[in-house]
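# generate a structure from the sequence data that follows.
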Amino acid sequence: MSRYRPPRSAGTALITPAGEAALRAELHELWNVQRPKVTQSVSEAAAQGDRSENAEYTYGKKMLRQIDSRVRFLTKRLEKLQVVTERPADINKVYFGAWVTLEDDEGEEVRYQIVGPDEFDLKKQQISIDAPLARALVGKNLDAEVVVHTPEGEKTWYIIEISYPTYED
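Purely as a prediction, here's the structure:
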């Protein structure tokens, strides 16, 4: 008997042009490069005979299922996503796509870009618009105080800079 797992929430359907390009590149790589290689290796493994004890065949079929699952997800997700290519009317407030520099009570600064849930990457200082910090920042002006509830308690930041990337068509 399998264990039921509710489907993961897809999150906000916004994405930056760079994020969309990355998802399309991943889809292309999976469909046009990885899947044909795995299909070829499965065919070669199947030609060896007994499939019940053939590890290469079993592993290849598993890889095909994983690739096909990710391809289905990316195809459906890309259809629903809205690519944000324009800056907001009021660039003095924090909205989707903004780079925001924050300062905490100790004077330490951090800088984040607010991006879609499909493209967040903390190593690149990109946080999801669905994250608690981003939700607290959206709509705030320069010099605003932002309080976020964290597992360690309340954390206060001050917005010291807001900038937006320029999108080229």
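# please count neighbours and contacts with C-alpha atoms only from this point.
OK.
# in the chain, which strand has the most residues?
strand 153-163 (DSSP state E).
# show me what that strand is in contact with.
Outside of strand 153-163, the residues within contact range by C-alpha atoms under 8 Å, 6 or more residues apart in numbering are 91-94, 98-105, 141-149.
# quick check on the residues you listed: which are buried?
Among the contacts of strand 153-163, those classed as buried by neighbour count (16 or more other C-alpha atoms under 10 Å) are 92-94, 98-103, 141-142, 145-146, 148.
# next, format those residues as a markdown table and append secondary structure and distance to Leu81.
Listed next are the buried ones among the contacts of strand 153-163 as a markdown table, based on DSSP: H, G, I helix; E, B strand; the rest coil; distance: C-alpha to C-alpha, whole Å:
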| residue | secondary structure | distance to Leu81 |
| --- | --- | --- |
| Asn92 | coil | 26 |
| Lys93 | strand | 23 |
| Val94 | coil | 21 |
| Ala98 | coil | 18 |
| Trp99 | strand | 21 |
| Val100 | strand | 23 |
| Thr101 | strand | 27 |
| Leu102 | strand | 28 |
| Glu103 | strand | 32 |
| Asn141 | strand | 27 |
| Leu142 | coil | 29 |
| Glu145 | strand | 31 |
| Val146 | strand | 28 |
| Val148 | strand | 28 |
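# looking at those, which is nearest Thr16?
For the buried ones among the contacts of strand 153-163, the residue nearest Thr16 by C-alpha to C-alpha is Ala98; the value is 10.5 Å.
# alongside the first, I'd like the structure of this one:
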Amino acid sequence: MASKPLGPPITPPGMAALKARYDHLLGKERPEIVEIVSWAAGNGDRSENGDYLYGRKRMREIDRELAYLSGRMKACRVVDPSQQPDKARVFFGAKVELADEDDERMHVQIVGDDEQDAGCGKVGWSSPIAKAVKGASIGDCRKVKLPGGVKEWEVMAISYD
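Just a heads-up that it's a prediction; the model follows:
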């Protein structure tokens, strides 16, 4: 019998953010839109009622996002980086300091694809940088294929918080 494949990884804060967004949409935004649509529907002709038409459109958008979030929360596998047994190598959840050929430093954390935010230094598990440094130890050099060309990075530090 085949085992169920593991879902994409996500950190505990990443899962909490998905759940918070889901709860906000379901508990606050959707009920407000339902109230507006109900009120607008009682105003007569719906074909030219902007509140009704916008409300229905927004409700469909919210329902689509709720379905997406629900599916992601079911599919994702929560991985706590602090429980990583081999903290000397780069795995999911690692905070990594990298240096390029010019000794320019970059700090990244390897997180789930649903929680990536390059502006905050969070790179997705499937990103080119994450793929290149997976399994690396301090001192290892890895080439990263980027849109601007290939760049070499050296792993300077690894931590798991």
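# TM-score them against each other, please.
Put the two chains on top of each other and the TM-score (TM-score structural alignment, normalised by the length of the second structure) is 0.93; 154 aligned residues with a C-alpha RMSD of 1.0 Å.
# can you pull the buried residues of the longest strand of the first structure?
Judged by neighbour count using 16+ other C-alpha under 10 Å, the buried positions of strand 153-163 of the first structure are Trp157, Tyr158, Ile159, Ile160, Glu161, Ile162, Ser163.
# so where is that strand in the second structure?
For strand 153-163 of the first structure, the aligned range in the second structure is residues 149-159, judged by TM-score structural alignment.
# for the first structure, which segments are assigned as strands?
For the first structure, applying DSSP E gives strands covering 14-15, 82-83, 99-104, 109-115, 126-128, 145-150, 153-163.
# about what we covered before: for the buried residues of strand 153-163 of the first structure, give me a markdown table that also has distance to Ile129 of the first structure.
Supplementary listing: the buried residues of strand 153-163 of the first structure in a markdown table, determined by distance: C-alpha to C-alpha, whole Å:
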| residue | distance to Ile129 of the first structure |
| --- | --- |
| Trp157 | 17 |
| Tyr158 | 18 |
| Ile159 | 16 |
| Ile160 | 19 |
| Glu161 | 18 |
| Ile162 | 15 |
| Ser163 | 16 |
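# just those residues now: which is nearest Val83 of the first structure?
The shortest approach to Val83 of the first structure among these belongs to Ser163, at 18.5 Å (C-alpha to C-alpha).
# the closest one and Arg72 of the first structure, how far apart?
Counting by C-alpha to C-alpha, to the nearest Å, the gap between Ser163 of the first structure and Arg72 of the first structure amounts to 35 Å.
# coming back round to it: make CSV out of the strands of the first structure and add distance to Met63 of the first structure.
Listed next are these as CSV, based on distance: least, C-alpha to C-alpha, whole Å:
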stretch, distance to Met63 of the first structure
strand 14-15, 28
strand 82-83, 30
strand 99-104, 38
strand 109-115, 30
strand 126-128, 29
strand 145-150, 38
strand 153-163, 42
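# which one of those strands lies nearest to Ile67 of the first structure?
Each of those has some distance to Ile67 of the first structure by C-alpha to C-alpha; the shortest is strand 14-15, at 22.6 Å.
# and of the buried ones among the contacts of strand 153-163 of the first structure, the nearest to Arg77 of the first structure?
Within these, distances to Arg77 of the first structure taken as C-alpha to C-alpha reach their minimum at Ala98, with 22.7 Å.
# how about the equivalent of Leu53 of the second structure over in the first structure, what does it touch?
Mapped onto the first structure by TM-score structural alignment, Leu53 of the second structure lines up with Thr58. Each residue near Thr58 of the first structure by C-alpha under 8 Å, 6+ apart is listed here: Arg51, Ser52.
# now do Thr11 of the second structure
By C-alpha under 8 Å, 6+ apart, the neighbours of Thr11 of the second structure are Val78, Val79, Asp80, Pro81, Gly93, Val111, Gly112.
# then Tyr164 of the first structure?
Each residue near Tyr164 of the first structure by C-alpha under 8 Å, 6+ apart is listed here: Arg87, Ile91, Gly97, Ala98, Trp99.
# and what of Ser128 of the first structure?
Ile114, Val115, Gly116, Pro117, Asp118, Glu119, Phe120, Ala134.
# in CSV: those residues, plus distance to Ser128 of the first structure.
As requested, those are exported to CSV (distance: C-alpha to C-alpha, whole Å):
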residue, distance to Ser128 of the first structure
Ile114, 6
Val115, 5
Gly116, 5
Pro117, 5
Asp118, 8
Glu119, 8
Phe120, 5
Ala134, 7
